[in-house]
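Chemist: Below are the sequence and a predicted model; questions follow.
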Amino acid sequence: MTVAAATVPKISIVTPSFNQGSFLEETIRSVISQGYPNLEYIVMDGGSTDGSVDIIRRYREHIAFWKSGPDAGQSDALRQGFQRATGEILAWLNSD
């Protein structure tokens, strides 16, 4: 039995990341493999130089919004991500 997206609350998950490429792909796969039907996934990258952006681009069809650029740290990345979020339930999952 599948649950229609309209019948469950929308969950927005924000992942802040900076040079966490060695962990980021596993984090993204963990979120998208849950199979929740009404998920908004947001990845906020602080301008990584370790290949993180390439990983994010590989999964872009599963990511509602992503940005890579300088920020003022993890709390700022979370703030920016939550400002974009439209879910009824908000959560974050660190990339490591």
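Modeler: Nice, I can see it.
Chemist: Could you use CA atoms for every contact and neighbour count after this?
Modeler: Noted.
Chemist: any chance you could map the strands in this protein?
Modeler: Secondary structure of the chain by DSSP state E: the strands cover 11-17, 39-45, 65-68, 89-92.
Chemist: Would you mind putting these into a markdown table with distance to Val31 and mean neighbour count alongside?
Modeler: As requested, these are exported to a markdown table (distance: least, C-alpha to C-alpha, whole Å; neighbours: other C-alpha atoms under 10 Å):
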| stretch | distance to Val31 | mean neighbour count |
| --- | --- | --- |
| strand 11-17 | 8 | 24 |
| strand 39-45 | 8 | 24 |
| strand 65-68 | 14 | 17 |
| strand 89-92 | 11 | 14 |
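Chemist: Let me have those strands in a markdown table, extended by distance to Arg57.
Modeler: Shown next, in a markdown table, are the strands of the chain (distance: least, C-alpha to C-alpha, whole Å):
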| stretch | distance to Arg57 |
| --- | --- |
| strand 11-17 | 14 |
| strand 39-45 | 11 |
| strand 65-68 | 9 |
| strand 89-92 | 20 |
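Chemist: Pasting the second one now:
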Amino acid sequence: ISYAIGKAEPVAVDVHTFATGTHSDEKLAEAVRRVFSLKPSDIIGQLGLRRPIYNLTSCYGHFGSALFPWEQVSEQHVEALRGELEQHD
């Protein structure tokens, strides 16, 4: 996801499955744009980024720990992505 200063919406959304996906990277990127609000303020709210939990990331990093909201999979988002991909296939 790429942003430009002063713009609320991203200027680019890229998905790279390295040929492991069942849909093209372009279709996945389009579905991501339609399903998720990618405004920085919405991302901050959805992931709780204003909560001071980041000292926890200093020991083992910020990926792979179920403690962090960005590692949680929302079944609602999964179903919405599936629906978008089926609808635009």
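Modeler: It's in. Just so it is clear, the model here is predicted, and its values are computed rather than measured.
Chemist: Please state their TM-score.
Modeler: Overlay of the two chains. TM-score (TM-score structural alignment, normalised by the length of the second structure): 0.29; 49 aligned residues with a C-alpha RMSD of 4.5 Å.
Chemist: Out of the strands of the first structure, flag the one nearest Phe23 of the first structure.
Modeler: Across these, Phe23 of the first structure has its closest neighbour in strand 11-17 (9.5 Å, C-alpha to C-alpha).
Chemist: Which residue, other than its chain neighbours, is closest to Ala80 of the second structure?
Modeler: Using C-alpha to C-alpha, 6 or more residues apart in numbering and skipping residues adjacent in sequence, the residue nearest Ala80 of the second structure is Val35, 6.4 Å away.
Chemist: Show the contacting residues for the one you found.
Modeler: His77, Ala80, Leu81, Glu84 (C-alpha atoms under 8 Å, 6 or more residues apart in numbering).
Chemist: Filter these down to the ones in helices?
Modeler: His77, Ala80, Leu81, Glu84 (DSSP state H).
Chemist: Please tell me how far the last one sits from Gln76 of the second structure.
Modeler: Put plainly, it is Glu84 of the second structure. Glu84 of the second structure is 12 Å from Gln76 of the second structure, where distance means C-alpha to C-alpha, to the nearest Å.
Chemist: In terms of neighbours, single out the busier of these two.
Modeler: Higher neighbour count among Glu84 of the second structure and Gln76: Glu84, with 18 against 10, using other C-alpha atoms under 10 Å.
Chemist: Which helix or which strand is home to the residue lying closest to that one once chain neighbours are set aside?
Modeler: Leaving out its chain neighbours, the residue that sits closest to Glu84 of the second structure by C-alpha to C-alpha, 6+ apart is Ala31, at 5.8 Å. Ala31 of the second structure belongs to helix 25-35 when elements are defined using DSSP states H and E.
Chemist: What are the buried residues along that helix?
Modeler: Asp25, Leu28, Ala29, Glu30, Ala31, Val32, Arg33, Val35 (16 or more other C-alpha atoms under 10 Å).
Chemist: In TSV, list those residues along with distance to Gln46 of the second structure.
Modeler: Listed next are those as TSV, based on distance: C-alpha to C-alpha, whole Å:
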residue	distance to Gln46 of the second structure
Asp25	24
Leu28	21
Ala29	19
Glu30	20
Ala31	18
Val32	15
Arg33	15
Val35	13
